[in-house]
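1. Would you be able to build a 3D model of this:
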Amino acid sequence: MARDGDINEPTREFPGYPTADSLPARSDVPPGSTPGGRGAPGGPVKRLLLVLGAVALVLVALLGVQTTGIFPDFRNPFGKEQTDRSQPPLLKSIQDLSRYVAAEGNFQVVVDLQKDRNNVPEWLLNQRTLFVGAGSVEAYVDFSTLSEGALVVSPDGKSVEVRLPAPQLGETNLDLESSYVFAEERGLLNRVGELVDGDPNRQRQVYRLAEERITAAARDSGLPQRAEENTRKMLEGLLRSLGYERVTVTYTAP
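-> As a prediction, the model looks like this:
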């Protein structure tokens, strides 16, 4: 039996249980492991994710610095680069021109070209192209064909007559930047044929048709007559400034 004075003191037969403060620190427990000896679940995976996240944040910060212009000299290591290995232009010829371009017409034409076969369904064999072509045609007077008698001055020196060839139309200049394919339909066999043996110049025919239509429209538009009038006004102003009172400009048939 314990004595009354020592009732709160542990007896020798029943020593007090150790507390957390009295336990010695264990130095053999590896970091990231529980005192029981088992590692924390997902420890290495979490550390790898943290490292990848940090790298991603650094890249985003570097790209943001470049785009915002804080450090303009900073070069993005993953930026796009373009290398031009084109050869220098080669001058093949120089041609002296003696044309006076007196008028120019700008035209637009819609070409609807379809190629199919009789008694064959369109879904099987068909090719239809709707092309919008834009181009220009110049009307000019060729001064290189003028002879000595093209300029006749009156005896009193007050009038002059100029004989010129009739204006001509230049070649149609198809503007590819303003021209485009509006719609295109192809049959099943046409699509298969393009996959096997594609034709990079299959649009050449619609280009040629567009040029022919624009050339015909230029002839019917009165462009040569406008060139005659503009050339006449130009020569009248020039020769009158030289002292001639009367200026006559005539055109010969081409």
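
2. going forward, measure contacts between C-alpha atoms and count neighbours the same way
-> Will do.

3. Geometric centre of the protein: which residue is closest?
-> Closest residue to the average C-alpha location of the chain: Glu177 at 9.8 Å, with CA atoms, centre = their mean.

4. part of a helix, is that one?
-> No. Using DSSP: H, G, I helix; E, B strand; the rest coil, the assignment for Glu177 is coil, not a helix.

5. if I pick it, what's in contact with it?
-> For Glu177, no contacting residues are found, by CA atoms under 8 Å, 6 or more residues apart in numbering.

6. One more: the one 3 residues further on?
-> When contacts are counted by CA under 8 Å, 6+ apart, Tyr180 touches Phe131, Val132, Gly133.

7. between those residues, which has the most around it?
-> Gly133 (26 neighbours; other CA atoms under 10 Å).

8. Work out for me the element that residue sits within.
-> Element membership for Gly133, per DSSP states H and E: strand 126-142.

9. what packs against the very next helix or strand once past that strand?
-> Downstream of strand 126-142, the next assigned helix or strand under DSSP H and E is strand 151-153. Using 3 or more CA pairs under 8 Å, 6 or more residues apart in numbering; DSSP states H and E as the contact test, the elements touching strand 151-153 are strand 159-165.

10. How far off centre is the helix or strand following the strand it packs on?
-> Downstream of strand 159-165, the next assigned helix or strand under DSSP H and E is strand 168-169. Chain-centre distance of strand 168-169: 34 Å, with CA atoms, centre = their mean, to the nearest Å.

11. neighbouring contacts of the next helix or strand along the chain from strand 168-169?
-> Sequence order places strand 173-174 as the next helix or strand after strand 168-169, per DSSP H and E. If you take CA under 8 Å, 6+ apart as the criterion, strand 173-174 is touched by Gly133, Ala134, Gly135, Ser136, Val137, Tyr207, Glu211.

12. Identify the residue spatially nearest to the fourth one, adjacent ones excluded.
-> Distance criterion CA to CA, 6 or more residues apart in numbering; nearest residue to Ser136, sequence neighbours excluded, is Asn106 at 4.3 Å.

13. Does anything pack onto the helix or strand containing that neighbour? Which helices or strands?
-> Asn106 is part of strand 99-116 when elements are defined by DSSP H and E. Counting contacts by 3+ CA pairs under 8 Å, 6+ apart, strand 99-116 packs against strand 126-142, helix 204-220, helix 223-241.

14. I have a second one here; can you model it like the first so I can compare?
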Amino acid sequence: MTTSTKQRPEPMSVRRRTPAWAKAVIALVAVLAVLFAGLRLSVLPGLRDLFGMDTHDRSGPVLLRSIQDMSRYEAASGTFQVVVDLERDSKYLPSAIRGTRTLYVGAGTVDAYVDLGRVGRQDVTVDADRTSATLRLPHAALGKPTLDPDRSYAVSKQRGLLDRIGDLFSDNPNSERAVQKLAVRHIGEAAKESELTARAETNTTAMLDGLLKSLGFKEVKVSYGT
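-> Here you go, the predicted structure:
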């Protein structure tokens, strides 16, 4: 008696189709990865030179708008540097989705001056022999802080996903105006706490003393008031 053995059919592999919505998500992630990875042309040799950009200066002529006579004696100048750490977060979204953080090094100068244009005749006294002079000057003041673009730079920039996407459609995605304004404000505050105005008054006194003594005065007294 012979027995026949029936072979069981091998199970067929089941191929699952990827849903359309999953394909769309994968495609979106791939596009964002390419955009945010910051692929450079240097990855492929020769493409940088092939698609290199030329710079052309087509600026118009410079127009002189006004001329103003200056009566300030710039007596001192201070150089300052500040590290600005500016972070902006969303109330309801994590920083990875919405938020920015910029670390910026700001370098700038602040000048201190004495406004000699405010000195009137009543503020200058000369004796009959013209050997002694007494001057009363206004206190030294601080000028506006000036940020040096050559020595100021962003150390790092962190942006959330929505901020990166928004930068793609922004006219100025690399704007650093907020941190620059903050750096200028901090530099101005530091200048007020420094001895810059005192140094300006000392230098002004030395300048006037040397100038008037070269004109024949033997004694020069300089004081400062409001």
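
15. Could I get the TM-score for this pair?
-> TM-score for the superposed chains, counting by TM-score structural alignment, normalised by the length of the second structure: 0.72, backed by 174 aligned residues with a CA RMSD of 1.9 Å.

16. just to revisit the earlier point, so which of the contacts of strand 173-174 of the first structure wins on neighbours?
-> Across the contacts of strand 173-174 of the first structure, neighbour numbers were computed from other CA under 10 Å; Gly133 holds the maximum, 26 neighbours.

17. how close does that one sit to Gly105 of the first structure?
-> 14 Å (CA to CA, to the nearest Å).

18. Regarding the first structure, what is its longest helix?
-> helix 43-68 (DSSP state H).

19. where does Ala183 of the first structure land in three-state SS?
-> Secondary structure assignment for Ala183 of the first structure (three-state DSSP): strand.

20. Tell me how far the equivalent of it over in the second structure lies from Ser77 of the second structure.
-> Applying TM-score structural alignment, one finds that Ala183 of the first structure aligns to Ser156 in the second structure. Plainly put, Ser156 of the second structure is 30 Å away from Ser77 of the second structure if you go by CA to CA.

21. Gly120 of the second structure now?
-> With distances taken as CA to CA, Gly120 of the second structure is found 26 Å from Ser77 of the second structure.

22. Tell me which of the two has more neighbours.
-> Ranked by neighbour count (other CA under 10 Å), Gly120 of the second structure and Ser77 place Ser77 first, with 18 against 11.

23. Trace the more buried one over to the first structure, please.
-> Applying TM-score structural alignment, one finds that Ser77 of the second structure aligns to Glu104 in the first structure.

24. Leaving aside the residues adjacent along the chain, what's closest to that match?
-> If the residues on either side of it in the chain are set aside, Glu104 of the first structure comes closest to Glu138, at 4.3 Å by CA to CA, 6+ apart.

25. Residue in the second structure paired with that neighbour?
-> Aligned against the second structure - with TM-score structural alignment as the criterion - Glu138 of the first structure pairs with Asp111.

26. so that match sits right up against Tyr73, yeah?
-> No. Contact between Asp111 of the second structure and Tyr73 fails when scored by CA atoms under 8 Å: they sit 10.1 Å apart.

27. More neighbours: the two, which one.
-> Higher neighbour count among Asp111 of the second structure and Tyr73: Asp111, with 20 against 17, using other CA under 10 Å.

28. So the more buried one versus Leu86 of the second structure, what's the distance?
-> Per CA to CA, Asp111 of the second structure is found 26 Å from Leu86 of the second structure.

29. circling back: ok, the residue nearest to Glu104 of the first structure to Glu194 of the first structure distance?
-> To Glu194 of the first structure, Glu138 of the first structure is 38 Å away according to CA to CA.

30. Lys158 of the first structure too?
-> Taking CA to CA, one finds Lys158 of the first structure at 71 Å from Glu194 of the first structure.

31. now swap in Gly187 of the first structure and tell me
-> Taking CA to CA, one finds Gly187 of the first structure at 11 Å from Glu194 of the first structure.

32. To which residue of the second structure is Ser159 of the first structure aligned?
-> By TM-score structural alignment, Ser159 of the first structure lines up with Ser132 in the second structure.

33. Give me the neighbour count for its match.
-> For Ser132 of the second structure, the tally of surrounding residues (other CA under 10 Å) stands at 17.

34. One more: Asn201 of the first structure?
-> Asn201 of the first structure: 7 neighbours (other CA under 10 Å).

35. Would you verify that it is located in a helix?
-> No. Counting by three-state DSSP, Asn201 of the first structure is not part of a helix but coil.

36. how near is it to Tyr207 of the first structure?
-> According to CA to CA, Asn201 of the first structure and Tyr207 of the first structure sit 10 Å apart.

37. about what we covered before: would you enumerate the residues in contact with the residue nearest to Ser136 of the first structure?
-> Counting by CA under 8 Å, 6+ apart, Asn106 of the first structure makes contact with Ala134, Gly135, Ser136, Val137.
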